[in-house]
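Colleague: kindly return the folded structure for what I paste below:
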Amino acid sequence: MSQFHQKIDPAALGKVAVLMGGSSAEREVSLMSGGGVLQALRARGVDAHAFDPAHSDLSELKTHGYSRCFIALHGRHGEDGTVQGALELLGIPYTGPGVMASSIAMDKIMTKRIWRFEGLPTPDWRLVASSAETARAFKELGAPMIVKPSREGSTIGLTKVTSLGQCEQAYLLAAQHDPEVLCEQFIDGDETTCPVLGQGEGAQALPVIRIEAPEGNYDYQNKYFTDVTQYHCPSGLPGEEERAIQELVVRSFRTLGCRGWARADVMVRKSDRQPFLLEINTSPGMTGHSLVPMAARAQGISYEDLCLRILASASLDALQGRAQD
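Modeller: Just a heads-up that it's a prediction; the model follows:
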């Protein structure tokens, strides 16, 4: 990870806005992520300030002289390409993937279509628009089946369906958050996640984290607000399996055109140890429970240095295009 141990001059990064809060269903988690990032950047000598788009207009970033943004927003209007597009128009470099990669990655169905087209393994799925279609998907995909909104994160609106009678309630819950509802084949096995840092050929995976949640229920509460979920990093998986997961997530990252950082979730099927991509998060959590900092620590990168490295990678799609000319 030599590129992430290079010397960075905090003063050269200018006045920095840490975008946090926002208006999505993940506002509470975003405030925790942003608070941690803000404290870490200040500890490294960065002129960093909190900026909540729910309370301040993004145009103020320009009028107040911000030179770059660390995006610690989660969910809609944070990692779906909309904020990224606004920052492109303002000409202010930002962390994480650009407009198109962010918008695609936020849409789980579009992400899966691209991965499938590129030959990357992802569980079978159906896009449904009613409880009747959900019941039909259940008959086709089998039990258990995951029902979730296509464009939400943090397992919001997700149900693990084990019987036909649960389909209607599962659909209605997911549809509260998004008219596009995804029914996905459940993969029985080890739940893992793996961050990627960098860009293009320089993108590298951090160590894999294996997740053990109570009764396999890695929901919103167990993700952020309890200490009962166990995280294993080192993962304890055979070295060959760990390397296969890392290679897969780097390919998934590059395939969607991501840059800077992201974190992909992968299930390893118990029966044959085949890894399956579930989704990729382009603005991962940075809270005390978050997994990118955990994997970075296992690589010898402190939370503060991780934040600094991510901030230093801030860019614009326009700059990326010029670099390739």
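Colleague: please make it C-alpha for all contacts and neighbour counts, starting now.
Modeller: Will do.
Colleague: I figured E152 hits I109, correct?
Modeller: No: here E152 does not reach I109: they are 11.4 Å apart, not a contact under CA atoms under 8 Å.
Colleague: all strands for this protein, in order.
Modeller: Counting by DSSP state E, the chain has these strands, from start to end: 15-19, 47-51, 68-71, 125-128, 145-149, 159-161, 181-185, 189-199, 204-205, 209-212, 230-232, 259-269, 275-281.
Colleague: packing partners of the third one?
Modeller: Which is strand 68-71. Where contact means 3 or more CA pairs under 8 Å, 6 or more residues apart in numbering; DSSP states H and E, strand 68-71 is packed against strand 15-19, helix 303-312.
Colleague: please provide the structure for the following sequence as well, for comparison with the first:
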Amino acid sequence: MPSHHPTVAVLFGGANSEHDVSVRSARDAVDTLRGQGFVVRPVGIDRDGIWHATEVDALPTLAGVSGANAATHRLRGPRPELWRGVDVVFPLLHGRYGEDGTVQGAVELAGLPYVGSGVLASALAMDKRMTWRVATAAGVPMVDTRAVSDLRGLPEAVRGMPLPLFVKPNRAGSSVGAGLVDDLGALAPAVRVALAHDSTALVQPAVRGDEVSIGVYRLPGGRAMATGPSLVRLAGGSAFFDFDGKYGGGETTIEIPGPVEGGILDRLRELALVAFDAIGAEGLARVDFFVTARGEVLLNEINTMPGLTAGSHFPRLCAADGLDYAGLLRMLVERALAVGPR
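Modeller: Below you'll find the predicted structure:
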């Protein structure tokens, strides 16, 4: 790290459906980094994609102040003055236009180090269809996945797939636009919902099993570490771990550490590290799996910038392994500085 306290630009918000999740993450991260002596410069991205130098809670009041034409002619993105004096960027963004490699490319053009995965790994993880291709090529078992871009191709895409089916957008997170289909009459409406969030919808056979996650992070020296497991406990009639379960304060809980048998845990950790390396991930990721009643482990998806409030899933996985929230954020910044500009 530099001899002075590094100046960290924390990017938050974003022009996507996960804007509010990012704001929550940033609120905790900014306060915690400042509490450790870092100079923090929050940079908020409003829902129109306009960037603002602003404190976290002031962002809503700035939406639209860049001029009536700013959003309509889509001159969006960072202004050069936002990078002045910055040592490292923390792109605490979730979903498209943030976690998908676009912002990572902008930071690389600015010549600055940044926390987390690079352009290619971010894009691969956001595109679940590409994650499936890369992970399976690396020997990581995944759920059978079919892609559709319009309803005309739906009958052929799902031919031979047993009910129930799980439908989700190809490029989205936090279970936005996802749904469980128990009968074929509900399939087309579910695909329409998914296509409202992305140009491609994915259809998978619903896996009956436990939802288990492993956290992966790189130490400043480069060694990748896998945490212990979490186990999602669905409640309140939820059929899957949906957006309300994750962020709505409902009855669904995440048990950490999850009660996972030793041999399966070893397999989960091994596959999490293989998947992390297969896409070329950097910094951190939460790797989500299904574990069936027969003990089969199937990769669901890789989240290269999971929620990072103090009480979020990934920080809790790290805390259970002895890495508290403040230490996690500090380590991520130190790792970014060790990697340097990309």
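Colleague: what's the TM-score once they're superposed?
Modeller: For this chain pair, the superposition-based TM-score is 0.90 by TM-score structural alignment, normalised by the length of the first structure; 311 aligned residues with a CA RMSD of 2.0 Å.
Colleague: if we can go back for a sec, ok, which of the strands of the first structure comes nearest L319 of the first structure?
Modeller: L319 of the first structure lies closest, by CA to CA, to one member of the strands of the first structure: strand 259-269, at 12.5 Å.
Colleague: comparing that closest one with the second structure, how large is the average distance?
Modeller: Compared with the second structure after fitting, strand 259-269 of the first structure has a mean deviation of 0.7 Å; criterion: mean CA distance after the TM-score superposition for the first structure.
Colleague: that strand maps to which residues in the second structure?
Modeller: Matched against the second structure by TM-score structural alignment, strand 259-269 of the first structure falls on residues 282-292.
Colleague: swap in stretch 28-46 of the first structure?
Modeller: So stretch 28-46 of the first structure sits over residues 20-38 in the second structure, by TM-score structural alignment.
Colleague: buried ones in the matching stretch?
Modeller: 20-30, 32-33, 38 (16 or more other CA atoms under 10 Å).
Colleague: ok, and the closest non-adjacent residue to D178 of the first structure?
Modeller: P149 (5.4 Å; CA to CA, 6 or more residues apart in numbering).
Colleague: aligned to the one you found, what sits in the second structure?
Modeller: Applying TM-score structural alignment, one finds that P149 of the first structure aligns to P169 in the second structure.
Colleague: again, but for R309 of the first structure
Modeller: With TM-score structural alignment as the criterion, the equivalent of R309 of the first structure in the second structure is M331.
Colleague: kindly provide the distance from that match to A29 of the second structure.
Modeller: In this view, M331 of the second structure and A29 of the second structure are 13 Å apart by CA to CA, to the nearest Å.
Colleague: could you check how far the counterpart of L231 of the second structure in the first structure is from S235 of the first structure?
Modeller: In the first structure, the residue matched to L231 of the second structure (TM-score structural alignment) is R210. R210 of the first structure is 5 Å from S235 of the first structure, where distance means CA to CA.
Colleague: pull the contacting residues for the residue nearest to D178 of the first structure.
Modeller: For P149 of the first structure, the contacting residues are I156, G157, L158, A174, A175, H177, D178, P179, E180, V181, L182, by CA atoms under 8 Å, 6 or more residues apart in numbering.
Colleague: one step back: right, and the match of L231 of the second structure touches D190 too?
Modeller: Yes: under the criterion of CA under 8 Å, R210 of the first structure is in contact with D190, at a separation of 7.0 Å.
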